[in-house]
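1. Fold the stuff below for me.
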Amino acid sequence: MDFKILIKKLNGKLTKKEAIIFNQWYHESAVHRSYFNRLKDNYSQELDNIDVEKAWQKLSQKISKRKKSQAYWKFGVAASIALLVALTIMFNRDSLQNSEPTVVHSDISVGTDKATLTLEDGSVVVLEKGKKYETQNASSNGEEIIYNKTTNTRKSLTYNYITVPIGGQYNVVLSDGTQVWLNSDSQLKYPVSFVEGETRQVELVYGEAYFDVSSSIEHAGSGFRVNNKSQIIEVLGTEFNVKAYKDEEHIYTTLVEGEVLFIAGAVEEKLAPSQQMVLNISNGNMSVMEVNVYNEISWKDGIFSFRRKPLGEIMKVLSRWYDIEVIFENKKLENAGFNGVLGRDQNIEEIIEAIKNFGIIENYEINNKTVILK
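-> Modelled structure (predicted):
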């Protein structure tokens, strides 16, 4: 739904064609009706003065900054519209009816580009935004590290590790041209250069990573494999997301485009675009489901996109990005569902305030790096 149509509806200025579009969207689901009614309740005539085109352009540039294919761009467009609406409601401060939150002292900062690089000799290099680093094999501008495009003809491999802490993110371009986006609290093991003619293999030791794999056509048919202690993903050239955190009992593999072969023990399963494989680590059970891809990969574009997510899961995501501890004073809140699209560059107070404004929580307290939800 175009944000401008919603505003024109509120002002009674829809054309016949726009009215048809709105009515189809409005009656499509109870979620849409609730969303629009909440927007209407919080609506201010000041919204007419928002330069929607300029806001749209800014958001589009943000989302497309690292865009490498058309596959997920369409999802980014949809999320941008939702983000405009979400931010409009969130910053309409006159609509707040609940008591003011308690912020004793906040040491919470927004996550940023940072990681540590462990070299083949065991030495550790700190990578961080604004700090350049260069070796004979790779160079970093502080936001990503790019390895030289070389192949290994010696049949022996040397490995590097890149470790992203809580409150960080980092990009890696491997020697074969494969791009990897690493989320907070993640570690990737990979060779400095791959052996020519052999399967290219990396290991997601833990955490979350988005892979845009360089096609096998460019590497004499050599496939690509992502290993994890519980599963193997074999690809020829595709884009997918793997979420395998140490403190979670499930591993989520989401295919964006192409085709992958998922292997866990004696079980093999091919995934199609928009399918997600969920592996239960404790018992080995697996299930495949259709998902909204953008909700799964929006983190790499600087966006939190939550759809019917329990607040407990949401706060786990936020705790990794903002390096915070979250305490639920009311345990029932952990299962409360929330729909929202928010920016990862917003401070934690704005994020929690948005959740509060939607009536999910009554109040909250922030003390240093601890957030208490009430």
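
2. Every contact and neighbour count from this point should use C-alpha atoms.
-> Will do.

3. Which stretches in the stretch 251-374 of the chain count as strands?
-> Under the criterion DSSP state E, counting those that start in this stretch, the stretch 251-374 of the chain contains strands at 260-264, 267-271, 275-280, 286-290, 303-310, 325-328, 337-343, 364-368, 370-373.

4. Out of the ones you listed, which is closest to residue 162?
-> strand 303-310 (22.8 Å; Cα to Cα).

5. if we can go back for a sec, take the strands of the stretch 251-374 of the chain and write them to TSV, including distance to residue 4 and mean neighbour count.
-> Converted to TSV, the strands of the stretch 251-374 of the chain look like this (distance: least, Cα to Cα, whole Å; neighbours: other Cα atoms under 10 Å):
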stretch	distance to residue 4	mean neighbour count
strand 260-264	39	18
strand 267-271	37	14
strand 275-280	32	20
strand 286-290	30	13
strand 303-310	21	18
strand 325-328	37	16
strand 337-343	18	19
strand 364-368	33	18
strand 370-373	34	20
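
6. Is it possible to get CSV of those strands that adds distance to residue 5?
-> Formatted as CSV, the strands of the stretch 251-374 of the chain follow (distance: least, Cα to Cα, whole Å):
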stretch, distance to residue 5
strand 260-264, 39
strand 267-271, 37
strand 275-280, 32
strand 286-290, 29
strand 303-310, 22
strand 325-328, 38
strand 337-343, 19
strand 364-368, 34
strand 370-373, 35
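
7. here's the other one to compare against:
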Amino acid sequence: MSIFSEIIDLSGRTASSILKRDKPDDLADSDFFSDLDKEYIMKHLTDEKLLKERAVLLQQINKKEDWKAIQSKIDVPVKKLAFWKYTAAAAVLVLGLAVYFSKNHLNEKQPDKIVETKLDINPGTDKAILVLANGKQVALGKGSVYNSAGVHSNGTEIIYKNNKSAKNTVAYNYLTIPRGGQFFIKLADGTKVWLNSESKLKFPVSFKDGELRQVELVYGEAYFDVSPSTAHKGSHFNVVTQNQNIEVLGTEFNIKAYQDSPAIYTTLVEGKVHLSGSFDSTILKPGDQSVLQNNNIQVAAVDVFNEVSWKEGIFSFQEMPLKDIMKVLERWYDIKTEFRNKAIENNTFNGILDKNQKIEEILNIISNTNKIPYEINQKTVIFK
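-> Below is the predicted model of the structure:
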């Protein structure tokens, strides 16, 4: 049996175990794996010969078709986001919460010795800064509790309740997520928003049924699960970014509009959205992603899981250049990257990573599997 076949086999067994459990919280149980499972995983993560064999095999497989084979083996429907997290969790856990990385061209030369300057670099966590209408700032995060009229935060999320007796003047709050952070907010109309690292959302503290519900993603990345217009006397929901307006009726979608990127990416999971701005208006269907750049918009079908897995605690990379992978890791781990060897910036990789991994574990996988030397100096990752 090939390594890839073994991966599929173990993925199926692991996914079955996941789906038999009563609650998703059980995924975090320390005894989720048997001792045999743990031994199997560690062997395939630490055995240099097996790592090299896997890297070679990954150059030969049809990744798109084999990913479908994994999904088929797991037998989990992927059209609904609620099930994707189980599929992804199975894949991540099977591969040791690190999984695999593959490079377009393998190099026989061994990487230089990794040099690391001791400094704690931790994965991101739930944290945000709430700015109230009066300008007051409130730090939100694990271990903190915030309560005010119509709003409550337990440190990992913030929940607003609609104030039907609110005055005609609309009050706005801002929620800013720093590098190394993430946060969940439930707006007063029931809309759920997951905010990724280095993001900022402007939103009203209350909504009026029958009137337009509008928020602004000032910058960053956010996943929206919008409360339908039927629950609010037909009032539509709009998300505004710097160059784009998204009109929705009740749907789920992801927007990525980072300050250091010239493009805005909108990925539709469910429902229907209408995009407008200084470009030809466009309607997306589930599975579509629009890319807006220089007032030009392009639409194509994408692997939705790959685009939205971040909200489930997973990074999924498909044929992504190393420089773009490092941008994602920079935001989550609050680090910087330096490429002394510019030739490797555009080397593409595939991988599924758990967001709670140590940065060293991820970099070691890249280095050992793909012969790319690196070092960590304070909070800067240097590729040689």
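
8. what's around the equivalent of residue 164 of the first structure over in the second structure, how many residues?
-> Under the alignment (TM-score structural alignment), residue 164 of the first structure pairs with residue 177 of the second structure. Residue 177 of the second structure: 24 surrounding residues under other Cα atoms under 10 Å.

9. Quick check: closest non-adjacent residue to residue 177 of the second structure.
-> With Cα to Cα, 6 or more residues apart in numbering as the criterion, residue 177 of the second structure has its nearest non-adjacent residue at 4.6 Å, and that residue is residue 128.

10. The one you found matches what in the first structure?
-> Counting by TM-score structural alignment, residue 128 of the second structure corresponds to residue 115 in the first structure.

11. Who are the contact partners of that match?
-> By Cα atoms under 8 Å, 6 or more residues apart in numbering, residue 115 of the first structure lies in contact with 126-128, 162-165, 168-170.

12. ok, 10 Å please
-> With contact taken as Cα atoms under 10 Å, 6 or more residues apart in numbering, residue 115 of the first structure is in contact with 125-129, 142-144, 162-171, 182, 184-187.

13. before we move on, what SS does it have?
-> Judged by DSSP: H, G, I helix; E, B strand; the rest coil, the three-state class of residue 115 of the first structure is strand.

14. Assess the claim that residue 297 of the first structure and residue 276 are in contact.
-> No. Look at residue 297 of the first structure against residue 276 with Cα atoms under 10 Å: they stay out of range, at 11.8 Å.

15. gap between residue 116 of the second structure and residue 374 of the second structure?
-> Residue 116 of the second structure is 9 Å from residue 374 of the second structure, where distance means Cα to Cα, to the nearest Å.

16. Can you find the partner of residue 260 of the first structure in the second structure?
-> Alignment note (TM-score structural alignment): residue 260 of the first structure maps to residue 273 of the second structure.

17. Give the burial count for the closest residue to its match other than its chain neighbours, as a bare number.
-> Nearest residue to residue 273 of the second structure in three dimensions, chain neighbours excluded: residue 248, at 4.8 Å (Cα to Cα, 6+ apart). When neighbours are defined as other Cα under 10 Å, residue 248 of the second structure has 22 of them.

18. Wait, residue 248 of the second structure touches residue 276, no?
-> No. Residue 248 of the second structure is not in contact with residue 276 according to Cα under 10 Å; the separation is 11.6 Å.

19. Run the chain-centre distance for stretch 189-198 of the first structure.
-> 27 Å (Cα atoms, centre = their mean, to the nearest Å).

20. before we move on, what about stretch 144-157 of the first structure?
-> The answer for stretch 144-157 of the first structure is 28 Å, by Cα atoms, centre = their mean.

21. What residues sit buried inside it?
-> Going by neighbour count (16 or more other Cα atoms under 10 Å), the buried part of stretch 144-157 of the first structure is 144-148, 150, 152.

22. Please pull up the equivalent of residue 198 of the first structure in the second structure.
-> Taking TM-score structural alignment, the alignment pairs residue 198 of the first structure with residue 211 from the second structure.

23. Please verify my assumption that its match contacts residue 237.
-> Yes. Using Cα under 10 Å, residue 211 of the second structure is in contact with residue 237, at 9.3 Å.

24. For the two, indicate the residue with more neighbours.
-> Between residue 211 of the second structure and residue 237, counted using other Cα under 10 Å, residue 237 has the larger neighbour count: 24 against 13.

25. For the alignment partner in the second structure of residue 269 of the first structure, which non-adjacent residue is spatially closest?
-> Correspondence of residue 269 of the first structure to the second structure, assessed by TM-score structural alignment: residue 282. The spatially closest residue to residue 282 of the second structure, leaving aside those adjacent along the chain, is residue 275, at 5.1 Å (Cα to Cα, 6+ apart).

26. Spit out the contact partners of the residue most central in space within the first structure.
-> With distances taken as Cα atoms, centre = their mean, the residue of the first structure nearest its centroid is residue 299 (1.7 Å). If you count contacts by Cα under 10 Å, 6+ apart, residue 299 of the first structure has them with 169, 181-183, 210, 305, 317, 343-344.

27. and it, what pairs with it in the second structure?
-> Match for residue 299 of the first structure (TM-score structural alignment): residue 310.

28. just residue 334 of the first structure next, same as before
-> Aligned by TM-score structural alignment, residue 334 of the first structure pairs with residue 345 of the second structure.

29. Next up, the contacts around its match.
-> Counting by Cα under 10 Å, 6+ apart, residue 345 of the second structure has contacts 321-326, 338-339, 383.

30. Tabulate these (CSV), appending distance to residue 79 of the second structure.
-> Shown next, in CSV, are the contacts of residue 345 of the second structure (distance: Cα to Cα, whole Å):
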residue, distance to residue 79 of the second structure
321, 27
322, 29
323, 30
324, 27
325, 26
326, 29
338, 39
339, 38
383, 38
